[in-house]
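# could you look at this predicted model? Sequence included:
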Amino acid sequence: MVNNASSAHRACDGCYVRKIRCDGENENSSCGPCQRAKISCTYTHVRKIGGPRRPKQKTLKAIADTSRAITVVSPPPSLLLSSSSSSSSSSSTIIDLEQLKPIIDAYGEKLKLVWPVVDITMLYARLSDPYPTNEIYALVTAIAAATISQLHLPESAPVTANHLVSEVMRAKALMPVVTVNTILTSYFLHTYFSNERNNSSAFMSLREAVSGLHALGLHREDTYLMMTPGQEQRMRKLYYMMIVTERGYSLQYEMPVILEPSIGLPSLDGIQDQNERVFMTGFLNLIHLFLKPDKNTIDTWKRPDHACMENIQRTVEQVMQINPLLLAHESQKVDIFVTQRWMQILTWQLAVLKGNGNVSIDFPASAVKNIMEIGMTVDIEAFEAHGPEMKFKLYEISSALADVVLCSPQASHDRNPIISTSRDLLHHFILFISSLKSTEPRARDRIFGKLLKAVNSHSVSNDFLLAYDECYENNHRETVRVMQLLDSI
């Protein structure tokens, strides 16, 4: 049989062993290298059968990791949960986004004015996508988790806030590129962790969102030049929503402020829809509320020197010039109104600590009375829409009023109309706070004893006891503690 080396690419035995090029034409003639080496030119070796080698362990691991990544992007139908799926689930279970529709309904009904940077129509469209990208999957599940914690919605496996967050974190690990959606995902994670009082994770998620804004250049005006008017408006809203969030968080936890108002505000120009114009008017008022105190003022608010104290007082006077009662949307009205009184109370407490002789003892009662009055004119859901953060502010305001009652001589409680009024107001204010669905155990536990003693300095009514029983109905040990405190007073 004739084998043509040039066509079959088969080398003779000598050239094969020596690993050199063989120019032999067939097995009946000697090739050039063998002739020059004066050796026999033969073709007796058996050619090995080609094919892949057994993969190494490193290769097998890389294939497995890639497979896990693909399942989030394009999960087969068998991995998707449905309403008939088992209630048990693990962190590797893919959630069918259509299961989240009731939660997104609650978001659209109660929270779209609180978090005004998500296109609700597009959000609904994503729910029906059977194979969402990691980016969309993480964002939708983050919105759902934040909504559950914000509104204190009932949970049922597998759609629990904790499981949703584990899915967000899993999908986030597969997203190396920063986009607007990844920034929003970090923002909603911040909201969830903040509501759950996981302060370290809340802080890190907020910083991640802020870094994302900088990575995309949204703090620079020239970035907006190439955007369409619609894109530009949405990005400006996102940037200033982050400013409001960061400054509110910094005031609570004494964290340094990073974002500056370095770009123009969202504009009312060109907005034809009347509802959108009404919303934007309220949103701009909220922005101005948090722009009145500059970065340095917020950074030094909790630990000011004498000069800073004067600046803070001037800032609060400017803040109070905003009139939220003119706004149409109740949730915006309540948010600004309560935040103004909260800032006033923080400043009043600082003045007391600094020994300012001009401090009015009846100021906390006035702030509580104002909030109670607006509470009678709006739906309670306007308060509940702002979740535990709203309850935190209300608790801090009530704490200042309790200080007034407790720091006054016991003998003057009945004779002094200011103290008597403050005690009664505090009684009703605690009942009002307790009626809100959201939970705020951190502030509640910190000042509970103080509030209880202040109200009980005169008497404790049955409705007060019932309110606190309701607050602690899910924690028997806390309920026992409440009753023990009552008995000891």
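Perfect, I can see it now.
# rest of the way, CA atoms for contacts and neighbours
Fine.
# how near is residue 361 to residue 418?
Using Cα to Cα, to the nearest Å, residue 361 is found at 8 Å from residue 418.
# what's the answer for residue 223, then?
For residue 223, the distance to residue 418 (Cα to Cα) stands at 56 Å.
# in terms of neighbours, single out the busier of these two.
Between residue 223 and residue 418, counting by other Cα atoms under 10 Å, residue 418 is the more crowded of the two (16 against 13).
# secondary structure element holding the more buried one?
Here residue 418, judged by DSSP states H and E, is contained in helix 417-435.
# contacting residues for the nearest residue to residue 146 once chain neighbours are set aside?
Excluding the flanking residues, the one nearest residue 146 by Cα to Cα, 6 or more residues apart in numbering is residue 192, at 4.5 Å. Counting by Cα atoms under 8 Å, 6 or more residues apart in numbering, residue 192 touches 145-146, 149-150, 202.
# let's see which of the residues you listed end up in helices.
145-146, 149-150, 202 (DSSP state H).
# second one coming, line it up with the first:
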Amino acid sequence: MDSLPPLGERQIHRRSRNACDACRSRKVRCLCDNHNSVCKTCLELEIQCTYDKPRKRRGPQNRYVLAQIGTGLDPSTSTSPVSAATCGSDRLAPFPVIEQMIHDWFDLIHSVCPIFHRGIFLTRLASGEAAQDGIFAALVISVCAATSASLKRKSSKDYGIVTVQRCVDAVEEIELQAGRFPFSLEWCQLKYHLSVSLGSEKSLDDADCFRLLAESVTGVKYLVYYRMQDMDTVSQQLLKRLYWLLFVALCTSDLHGRPYVGLLTPEDSIIALTPLELSEDELDPTRSPLGEIDWHGNTKSYIPGLNYLSKLFLLWHKSQRGAENSISHLQHHLNLVQRALDYLPPELKWRGGLSRPPQSNFGTDVQTVNLYITQLHIRSNLLEQINRLSKSSGMRQTPPEVINERQSIVEDMLEILYHTSQETLEANGHSLIPKIRDLGSALLDEVRTSDREQAMRSKASVNLEKLLAKLEDLDIHSQLQYLEMGSLPEIHGR
């Protein structure tokens, strides 16, 4: 056995007699060195080291214990069959970190994924319900996963050890402890969040990502057909919103060449399933969280943006399932997609570098970017399908109209990327980067084409460099991926 270094050369760690609040919540040893009053765990997580929470008394349960259960301050004392200690919500991270992630989700991401009522959700979180209700604890963790996957820079800076995989593992532990959850809106929401989060961290081909998405689709279809008529108004509207976000996710997967897990069927009424364009206050005016009235979604509805997004993907969905797979059929739908955003509300219209209209806010800015980049992505995909059909019919060169349209799409994309704040782009999260890559891969084909004029190839090359530069800003791993691959990935088409 190696001998220990002299005492003067060793850093002495002492175990705190009374662990700090964070270490007690996570049930880990609380260690401090001789020169620092902040424990090692809090230093690593970069959080405040406090000793504010009341210590648990020994002996039988009394009013003190019941008070902690009611407030959620010490969930490990809960008498519920599925307590926080079992659920794993506190094991994921200290409550202040989880709370910050939830607030970041509502402030930055909710506008493009409005499947919760913020007032209801935050009230339940503050009441300590995640300490007593296993499925709500799992739902909270799934939102943390979505936040971590979407806000990568903020995640690495502010969220410490919270990762998508840790969230997935925590939810699986809850399910093992609590048993199988029945189909419910919350169950479908958490499966959706975990699926899109894993798809961002790994790939759309990941088995768990595919399974979770399929489970959410199955649950939503069941609720729509068998339970929606018995739901309250708020739950019905949230279910309809989730339905169309799932449809968007499935079409996006199909657009990238992955198997389509069916959701929309001829029996589904698009009109009946379209969510009402309600703000949070209109959806449930009695559930303002903790007296807050200034949140940007309280009086502004983000559902018009969701409905227009659904319209874009409905057009793409129809373009892939027409009776004839012809250039004219694809061109017809390409024209429809190009006109699909002509009647947006003023706050959702792209205005370039001009000031935004008074009705706009951060959430509508995020939606505007999402809508227009999605439209450009769908147009690009349809254009490449037309190009492939043209070549398969004997045409050796890319048709001039395809080249011109491709350049127009890329220039519009660059216009959006370079006139939008970094915060707004990052709030679109993982959904934005694959779209930019796909457009870049189509542009790379233009750069490699040797039978084009030099000026045209040079213009395509300059645009490609601008696209890659912006992509590198958004994706801290993009440069490494391109070095490993040698080029942009080839586009996945049908």
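Received the coordinates, thanks. As the structure is a computational prediction, the values presented were derived from the model and not from experiment.
# what's the TM-score for these two chains?
Remark: TM-score between the superposed chains equals 0.65 [TM-score structural alignment, normalised by the length of the first structure]; 363 aligned residues with a Cα RMSD of 3.5 Å.
# quick one: the helices in the stretch 351-494 of the second structure?
Ranges of helices within the stretch 351-494 of the second structure are 362-392, 400-418, 422-427, 432-448, 454-474, 478-485, based on DSSP state H, counting those that start in this stretch.
# save the ones you listed as CSV, and put in distance to residue 162 of the second structure too.
Formatted as CSV, the helices of the stretch 351-494 of the second structure follow (distance: least, Cα to Cα, whole Å):
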stretch, distance to residue 162 of the second structure
helix 362-392, 25
helix 400-418, 29
helix 422-427, 18
helix 432-448, 22
helix 454-474, 20
helix 478-485, 22
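# of all the ones you listed, which one is nearest residue 22 of the second structure?
When these are compared by Cα to Cα, helix 422-427 sits nearest residue 22 of the second structure, at 28.6 Å.
# read off where that closest one ends up in the first structure.
The aligned range for helix 422-427 of the second structure in the first structure is 380-385, by TM-score structural alignment.
# can you check stretch 376-386 of the second structure too?
Going by TM-score structural alignment: stretch 376-386 of the second structure matches residues 341-351.
# what about that stretch, how far off from the second structure?
Once the two structures are superposed, the average separation between stretch 341-351 of the first structure and the matching residues of the second structure is 1.7 Å (mean Cα distance after the TM-score superposition for the first structure).
# which residues touch that stretch?
For stretch 341-351 of the first structure, the surrounding residues in contact (Cα under 8 Å, 6+ apart) are 302, 309, 312-313, 316, 359, 364, 367, 393-394, 396-397, 400.
# pipe the residues you listed into CSV and attach distance to residue 433 of the first structure and neighbour count per row.
Output for these, formatted as CSV (distance: Cα to Cα, whole Å; neighbours: other Cα atoms under 10 Å):
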residue, distance to residue 433 of the first structure, neighbour count
302, 25, 18
309, 30, 20
312, 28, 25
313, 27, 17
316, 24, 19
359, 26, 13
364, 16, 26
367, 14, 20
393, 10, 20
394, 7, 22
396, 11, 17
397, 11, 25
400, 15, 22
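# let's have these in JSON lines, adding distance to residue 181 of the first structure.
Formatted as JSON lines, the contacts of stretch 341-351 of the first structure follow (distance: Cα to Cα, whole Å):
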{"residue": "302", "distance to residue 181 of the first structure": "34"}
{"residue": "309", "distance to residue 181 of the first structure": "40"}
{"residue": "312", "distance to residue 181 of the first structure": "36"}
{"residue": "313", "distance to residue 181 of the first structure": "39"}
{"residue": "316", "distance to residue 181 of the first structure": "35"}
{"residue": "359", "distance to residue 181 of the first structure": "47"}
{"residue": "364", "distance to residue 181 of the first structure": "42"}
{"residue": "367", "distance to residue 181 of the first structure": "39"}
{"residue": "393", "distance to residue 181 of the first structure": "30"}
{"residue": "394", "distance to residue 181 of the first structure": "32"}
{"residue": "396", "distance to residue 181 of the first structure": "34"}
{"residue": "397", "distance to residue 181 of the first structure": "36"}
{"residue": "400", "distance to residue 181 of the first structure": "40"}
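# cool, thanks, signing off.
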